[in-house]
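Novice: Structure here, sequence nowhere to be found:
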């Protein structure tokens, strides 16, 4: 079964030449353009004036599910010369086969990447915001362990759930390992306009979906291969008939 901790980050400083589905920004004074409706790096490059070079796009998936982990993806870009990546957009707008195709391309494209998870038991113990921070901290640790230290985090949404100082007494004790001390900039619907955040959403979605497919093998009656733990009518009916599993968030109103 896939682990509910972290997935390894790419090697520090890893950069790839433009390949299939990728566009380089180093083209004799020209700026490659994305098709209309696809995210770009324009928002991210706005931070260059503040001295930011390495920016970490961050997004989560699984927040509203009834079962399985919550997962946080990070994709780091170098704002000085990072090229665009074709076809990547918010993971919710992509077909499963497209996400699977794009996931290895995102990992090659990013300077560094990671996905962290917090289990359903951790969600029950910490609440969803605390679990998000735990999953994000696990992913952040992998980024730092690879020797990459982003200057800024661009986080999807309106609330900074990643920084320790934003949570007050949310945790009885700090998570083991380094926590995110970089400045965090939140942006509503960043996964729609910011390529680094959209890339992070693809990484997190693919990683979490693979976990749910593994869990489906253990509990096939709940249809996690299709609903990925979200509250569909058939999923709720299975909970009503069979009761919750150890992978359900039992602190939630499952029915």
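Specialist: Cool, got the structure. Please read all numbers here as calculations on a predicted model, not as lab measurements.
Novice: CA atoms for contacts and neighbours, from now on please.
Specialist: Noted.
Novice: could you pull out the helices for the stretch 51-200 of the chain?
Specialist: 96-109, 120-145, 190-193, 195-218 (DSSP state H, counting those that start in this stretch).
Novice: so which of those helices gets nearest residue 77?
Specialist: Taking C-alpha to C-alpha, helix 195-218 is the member of the helices of the stretch 51-200 of the chain nearest to residue 77, at 6.8 Å.
Novice: So which other helices or strands are in contact with the closest one?
Specialist: strand 54-61, strand 70-78, helix 96-109, strand 112-118, strand 152-156, helix 190-193, helix 224-227 (3 or more C-alpha pairs under 8 Å, 6 or more residues apart in numbering; DSSP states H and E).
Novice: ok, and which of the helices of the stretch 51-200 of the chain has the densest surroundings?
Specialist: Across the helices of the stretch 51-200 of the chain, averaging neighbours per residue (mean count of other C-alpha atoms under 10 Å) puts helix 195-218 on top, at a mean of 25.
Novice: What are the buried residues along stretch 35-53?
Specialist: 38-41, 44-45, 47, 52-53 (16 or more other C-alpha atoms under 10 Å).
Novice: and if you look at stretch 80-89?
Specialist: Buried, per 16+ other C-alpha under 10 Å, within stretch 80-89: 82-86, 88-89.
Novice: on that earlier part again, so which of the helices and strands packed on helix 195-218 comes closest to residue 208?
Specialist: Here strand 70-78 is closest among the helices and strands packed on helix 195-218 (C-alpha to C-alpha), at 6.3 Å.
Novice: want to compare, so here's the second one:
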């Protein structure tokens, strides 16, 4: 049986609860891959001022052609949108969760529109800042600069299965999926042995075997278990 389409119910509830007007929504793609970036899609909407967007679903429920068709519609529908990436090297250097936060900040910056609160897919808030500005930040030179804050300072609400339930999160997931897939397709032209057009960097048997035979590339997450154990 087909799943119910996502709605704006959660966005409108968050707006009403906090007295917010503009709601952001974020979702990530590529968290579990062996190669390529982790990518975050982000949209900002006025949930009480936008219509439903027919056809939008969690990106995993759509084929490539459907996702491509929806991208321009999502960009026109949203007040702002962005996609941010953190590379395999950044994942190795920072760790996965900080890299997710970095990709999310890049997506938020690219959107160019400030939300009042954000809905985030899942049960882990990887988007909020790990430190909050203090009075000292405003008094001491070098504190409180944009680069000192590693995440969002506005309210972030997590939503389990948000990409299935919330229209804005589903839209963000599509933007992230399409951009990341295009990146992996480009990487495949440089390194065709790994099958990235088909596996998008995930750990299929063929991908892992290619790493055994060819070694890891600069697009692989070298701190991860890339080859079969044994």
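Specialist: Sure, I can see it. It should be emphasised that the depicted structure is a prediction, and the values quoted were computed from it without experimental measurement.
Novice: Send over the TM-score of the superposed chains.
Specialist: TM-score for the superposed chains, counting by TM-score structural alignment, normalised by the length of structure 2: 0.88, backed by 212 aligned residues with a C-alpha RMSD of 1.8 Å.
Novice: Looking at the buried residues of stretch 35-53 of structure 1, which are in helices?
Specialist: 44-45 (DSSP state H).
Novice: Mind putting the buried residues of stretch 35-53 of structure 1 into CSV with distance to residue 179 of structure 1?
Specialist: CSV is the format used below for these (distance: C-alpha to C-alpha, whole Å):
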residue, distance to residue 179 of structure 1
38, 31
39, 28
40, 28
41, 26
44, 22
45, 25
47, 22
52, 19
53, 20
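Novice: before we move on, back to that, export the helices and strands packed on helix 195-218 of structure 1 to JSON lines and append columns for distance to residue 255 of structure 1.
Specialist: Putting those into JSON lines (distance: least, C-alpha to C-alpha, whole Å) gives the following:
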{"stretch": "strand 54-61", "distance to residue 255 of structure 1": "21"}
{"stretch": "strand 70-78", "distance to residue 255 of structure 1": "19"}
{"stretch": "helix 96-109", "distance to residue 255 of structure 1": "27"}
{"stretch": "strand 112-118", "distance to residue 255 of structure 1": "22"}
{"stretch": "strand 152-156", "distance to residue 255 of structure 1": "29"}
{"stretch": "helix 190-193", "distance to residue 255 of structure 1": "30"}
{"stretch": "helix 224-227", "distance to residue 255 of structure 1": "15"}
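Novice: Make TSV from the helices of the stretch 51-200 of structure 1 and add distance to residue 174 of structure 1 to it.
Specialist: TSV is the format used below for the helices of the stretch 51-200 of structure 1 (distance: least, C-alpha to C-alpha, whole Å):
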stretch	distance to residue 174 of structure 1
helix 96-109	29
helix 120-145	10
helix 190-193	28
helix 195-218	24
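Novice: so which of the ones you listed gets nearest residue 247 of structure 1?
Specialist: helix 120-145 (5.7 Å).
Novice: thinking again about what came up before, for residue 124 of structure 1, which of the helices and strands packed on helix 195-218 of structure 1 is the nearest?
Specialist: Using C-alpha to C-alpha, the nearest of those to residue 124 of structure 1 is strand 112-118, at 10.2 Å.
Novice: With structure 2 overlaid, report how far that closest one is off on average.
Specialist: By mean C-alpha distance after the TM-score superposition for structure 1, the fitted strand 112-118 of structure 1 averages 0.2 Å away from its aligned residues in structure 2.
Novice: Please tell me how far that strand is from the chain's geometric centre.
Specialist: 7 Å (C-alpha atoms, centre = their mean, to the nearest Å).
Novice: against structure 2, where does it fall?
Specialist: Mapped onto structure 2 using TM-score structural alignment, strand 112-118 of structure 1 covers residues 80-86.
Novice: contacting residues around stretch 47-54 of structure 2?
Specialist: Residues external to stretch 47-54 of structure 2 that are found in contact with it (C-alpha atoms under 8 Å, 6 or more residues apart in numbering): 7-8, 11-12, 15, 21-23, 74, 77, 167.
Novice: circling back to that earlier point, wait, which of the buried residues of stretch 80-89 of structure 1 is closest to residue 251 of structure 1?
Specialist: residue 89 (32.5 Å).
Novice: returning to what we had before: list the buried residues in the match of strand 112-118 of structure 1.
Specialist: 80-86.
Novice: Could you work out which of the helices of the stretch 51-200 of structure 1 reaches nearest to residue 232 of structure 1?
Specialist: Among these, helix 195-218 sits nearest to residue 232 of structure 1 (C-alpha to C-alpha), with 14.7 Å.
Novice: so that closest one matches what in structure 2?
Specialist: Counting by TM-score structural alignment, helix 195-218 of structure 1 corresponds to 167-190 in structure 2.
Novice: That stretch against structure 1, how far on average?
Specialist: Its aligned residues in structure 1 lie a mean 0.3 Å from stretch 167-190 of structure 2 after superposition (mean C-alpha distance after the TM-score superposition for structure 1).
Novice: how distant is that stretch from the center of its chain?
Specialist: 9 Å.
Novice: quick one on the thing from earlier: which stretch among the helices and strands packed on helix 195-218 of structure 1 comes nearest residue 236 of structure 1?
Specialist: helix 224-227 (10.7 Å).
Novice: Give me the contacts around the closest one.
Specialist: By C-alpha under 8 Å, 6+ apart, the surrounding residues in contact with helix 224-227 of structure 1 are 212-213, 215-216, 235.
Novice: If we go by neighbour counts, what in it is buried?
Specialist: Going by neighbour count (16+ other C-alpha under 10 Å), the buried part of helix 224-227 of structure 1 is 224-225, 227.
Novice: rewinding a little: with respect to residue 125 of structure 1, which of the helices and strands packed on helix 195-218 of structure 1 lies nearest?
Specialist: Ranking those by their distance to residue 125 of structure 1 (criterion: C-alpha to C-alpha) puts strand 112-118 first, at 10.6 Å.
Novice: Next, the angle strand 54-61 makes with the closest one.
Specialist: Using axes from the mean of the first three to the mean of the last three C-alpha atoms, to 10 degrees, the direction of strand 112-118 of structure 1 lies 30 degrees away from that of strand 54-61.
Novice: what packs against strand 112-118 of structure 1?
Specialist: By 3+ C-alpha pairs under 8 Å, 6+ apart, strand 112-118 of structure 1 packs against strand 6-7, strand 70-78, helix 120-145, helix 195-218.
Novice: Output the residue interval of structure 2 matched by the second one.
Specialist: Just to be clear, that refers to strand 70-78 of structure 1. Counterpart in structure 2 of strand 70-78 of structure 1, with TM-score structural alignment as the criterion, is residues 38-46.
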